[in-house]
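Engineer: just coords:
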């Protein structure tokens, strides 16, 4: 095989050295790279390969290094730490990226950069080593053999001669995050150590335990099956200690000390690894609601040598076929080898023999009376980045059936996130059963906050443009002509304005307590808070309200002070005070699978930044002047006790709004400004009723109203 220009990063480590040796055997001369010049020089001299010492904390040098090659194979764990800087360097340079990641966050990071990779026409491929390749081959096979499968279990039993320090660090990172399984299309936490059971392998019976491994994430990406558990063998006598281990690893001093121990241990034992005849196993079983199941076994060799072979072959495929985007599927081809396939396109990259034996059995055990529709579409649960208006923004797409209509949710604010609320919102509303729900952290909000966002871009006009671009992208993504848009408070205003400018892809727009006349609403809110503070003799509230004075309140500090007291006095949510809502938001951010610590810090910064930039633009907001007509069906949902967006103004606007396609004002009699949380059952039923009537109209080729009968008025 001819020379191919690529880099092995982490080449001096246990796995990196094996990969380099395998690369030479297959005719390659890769560039060895990593942090330690001494180790690289020694390895380069022994193998006759060029080397370069470059740290991940040197972005300029790193980018220059990867610019000179066609692909980078990252063998340096833990990958949650090493992958991001290498991925960004490869994206900037237009260089393919591969790694051996077995960590869920590391794989999720690659998929979050899918669009960026496609734009640069490069591939981002994680998990090209033993665990993911072996398990993905099996799960893909059993899923294809049983369409409509709802449950998937997979077990990997690696028989390795040694565990490298990089792999051990990755395990420590995984354990620190606790257990994980997929349930109903969501990656959910479970207590570490829960689910231990006995399992019979060809070489004996062992206890197995659910683990938060990259195999789990890769299996979901490859198959879309909603309920997945990944297991590995684990000693029963040690399982009860895992919660304590997780707690200890959550403490930075203990975690750091353990990593130092791993460094010392790994360096001392590295030379002891040699080839040998060892047998590893992988097993997967897919099941459907009728009790039918398909299972398959793989018999493999020693894990580290398997990884060396599979990763070099993966590099060869990428250099030959130049795929683009984040790839996920690894599956057997018809010659018993491996193939890597993008889930969306299923474009295969056929490989060579790496798997020894495949045994398949199909059974029908304990059939239930539940109907199983083998042709029903798969569920979806994805966190994705998307470029809108020149900035990277983040969405989460959730739904049990991708044939359902899409529903875009636009958060209240300005400045508040919504990805953190996805899990709690669905528990209250269950909308993901009837829609494909898209949660969106808007420009500079939540996970979409970035210090490089130009302050001058924070305008109502830009938010309308961002919303329109997102709606277009979603319509193309789901191959639909129309979708539903629901906005809350300021988000409702943006939804309505976008629908007026760009109605072509909007089936119906739902505005929940929209801001209609900002200056009037400010005065009503301030007067309410001041009157309540006086009546209740709340001296602290009186001092703070008098300090900011009457509106306009056009910065985050004065706006936040007014919002705090309006909320505390029940004008925003009759069931929760300001501290309670704040704590709820912080809890959701901390527990959310979508936010890192830096994302949480960015979210808090983004609130103030967004408000300081947008509030002056909001001062002139007046929908009576800006939006006298809407050419899509429009539903205004309004709380009777709202002192943030006054009901009287909403009713006046509703009466003057010209809506040829139909309009309806729906009152929430027990709510203030947040009826979606104060009356969640009615909110859910309202959206389902809107969907029902819109779908009936669509079936009748009458997209006129989405209203039942001639009811286009109040309810």
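Structural biologist: That came through fine. Just so it is clear, the structure is predicted and the values come from calculations on it, not from any experiment.
Engineer: drop to CA atoms for contacts and neighbour counts, all remaining ones
Structural biologist: OK.
Engineer: So residue 246 lies in a helix, does it not?
Structural biologist: Yes: per DSSP: H, G, I helix; E, B strand; the rest coil, residue 246 lies within a helix segment.
Engineer: Second structure for comparison follows:
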């Protein structure tokens, strides 16, 4: 890309995306909120850098000067995405992020008309947590095209490690259960569900996540729900999850202090932190007669997210697309499900 690729955020995903870009012959500019941290991160890769908080409109315009595409890898995204997306609209820069928060998707979707008028594309969810889920859903729906219900279950065998990812998981928990029902986004029942997964029987928490919104948008299926598995049994989960949601909303259920490994047991949601083992996604599609098809994907969230974010940035940098788009709409299942490190199983 001749114009600047700006990568905002120097955590695990931001650094891996920047490294991949440089290996591909693209010299991105690193951006972020903390000048010391951004300078060190950019210096380790021999890259230029800029800083701006997400609350200073003038500083954000300077940050985006000359930029064609911004990749936002700085969570929690409820604090960074709205301001950065609007800065991109003002400055004619395509916006990509790696979020999985429902609020981020709804906010970007609300800006669709403005983005089309500005000639800017807004693409939240450019990572494992959304793009791969969309690809898997599309793949499963090909085998049952009259399906009217999609269920998404995400499972991770270990704790979320990065601070940004832990905060994202806390935000998802605090948001409560939302689902798409009859084509409308609505609150769902706060009930723990049990699923027979390829890894065994697991209890799962209903979560209103970005992937649920994205699958409904990209596939047109009228009923979509998402769940994250827990490491606790069904009885403890039924008792603990309502309390955990309340604490998360109050800000008392957050990540451990920096430097300490997380001990939370909610499955990883954002794909930002390095996982000790592959994250797993199960998608089932059903029709009104009760017939069902399912698929299962294993993969490393952070590595896959960096690849997807860079691919989208490069495609947008060479395109004139505008408006709200999902990553799955732009990439398609043939791309996302064939990425290195992913393993697909049909059921």
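Structural biologist: Ah, there it is. All of these numbers come straight from a predicted model, not from anything done at the bench.
Engineer: Could you find the counterpart of residue 541 of the first structure in the second structure?
Structural biologist: When the second structure is aligned by TM-score structural alignment, no residue sits opposite residue 541 of the first structure.
Engineer: quick one: the closest residue in space to residue 541 of the first structure that isn't next to it in sequence and residue 284 of the first structure, what's the gap?
Structural biologist: Spatial nearest neighbour of residue 541 of the first structure, excluding adjacent residues (Cα to Cα, 6 or more residues apart in numbering): residue 533 at 5.9 Å. To residue 284 of the first structure, residue 533 of the first structure is 63 Å away according to Cα to Cα, to the nearest Å.
Engineer: More neighbours: the two, which one.
Structural biologist: residue 284 (25 against 21; other Cα atoms under 10 Å).
Engineer: what helix or strand is the residue located most distally from the centre of the second structure on?
Structural biologist: Within the second structure, the residue lying farthest from the chain centre (Cα atoms, centre = their mean) is residue 289, at 32.1 Å. Under DSSP states H and E, no helix or strand contains residue 289 of the second structure.
Engineer: what does residue 610 of the first structure give?
Structural biologist: helix 597-618.
Engineer: okay, and whichever helix or strand comes after that helix goes to which residues in the second structure?
Structural biologist: Helices and strands here follow DSSP H and E; after helix 597-618 of the first structure, the next one along the chain is helix 623-626. On the second structure, no counterpart of helix 623-626 of the first structure exists by TM-score structural alignment.
Engineer: so how far is the following helix or strand past helix 623-626 of the first structure from its chain's centroid?
Structural biologist: Per DSSP H and E, the first helix or strand lying C-terminal to helix 623-626 of the first structure is strand 634-639. Relative to its chain's centre, strand 634-639 of the first structure lies at 30 Å (Cα atoms, centre = their mean, to the nearest Å).
Engineer: Where does the helix or strand following strand 634-639 of the first structure end up in the second structure?
Structural biologist: Proceeding N to C from strand 634-639 of the first structure, the next assigned helix or strand is helix 647-656, under DSSP H and E. Following TM-score structural alignment, helix 647-656 of the first structure has no partner segment in the second structure.
Engineer: Report the inter-axis angle for helix 647-656 of the first structure versus strand 634-639.
Structural biologist: Helix 647-656 of the first structure runs at 160 degrees relative to strand 634-639, counting by axes from the mean of the first three to the mean of the last three Cα atoms, to 10 degrees.
Engineer: For helix 647-656 of the first structure, list every residue counted as buried.
Structural biologist: 647, 649-651, 653-654 (16 or more other Cα atoms under 10 Å).
Engineer: and what of stretch 328-336 of the second structure?
Structural biologist: Buried residues in stretch 328-336 of the second structure (16+ other Cα under 10 Å): 328-333, 336.
Engineer: Narrow the residues you listed to those in helices?
Structural biologist: Assigned to helices by DSSP state H, the following of those qualify: 328-331, 333, 336.
Engineer: what do we get in the second structure for residue 210 of the first structure?
Structural biologist: In the second structure, residue 210 of the first structure lands on residue 206 (TM-score structural alignment).
Engineer: Its match and residue 230 touch, don't they?
Structural biologist: No: applying Cα atoms under 8 Å as the test, residue 206 of the second structure and residue 230 come out as separate, 10.6 Å apart.
Engineer: part of a strand, is residue 68 of the second structure?
Structural biologist: Yes: counting by three-state DSSP, residue 68 of the second structure falls inside a strand.
Engineer: Would you quantify the distance from it to residue 274 of the second structure?
Structural biologist: Taking Cα to Cα, one finds residue 68 of the second structure at 29 Å from residue 274 of the second structure.
Engineer: Fine by me, we can end here.
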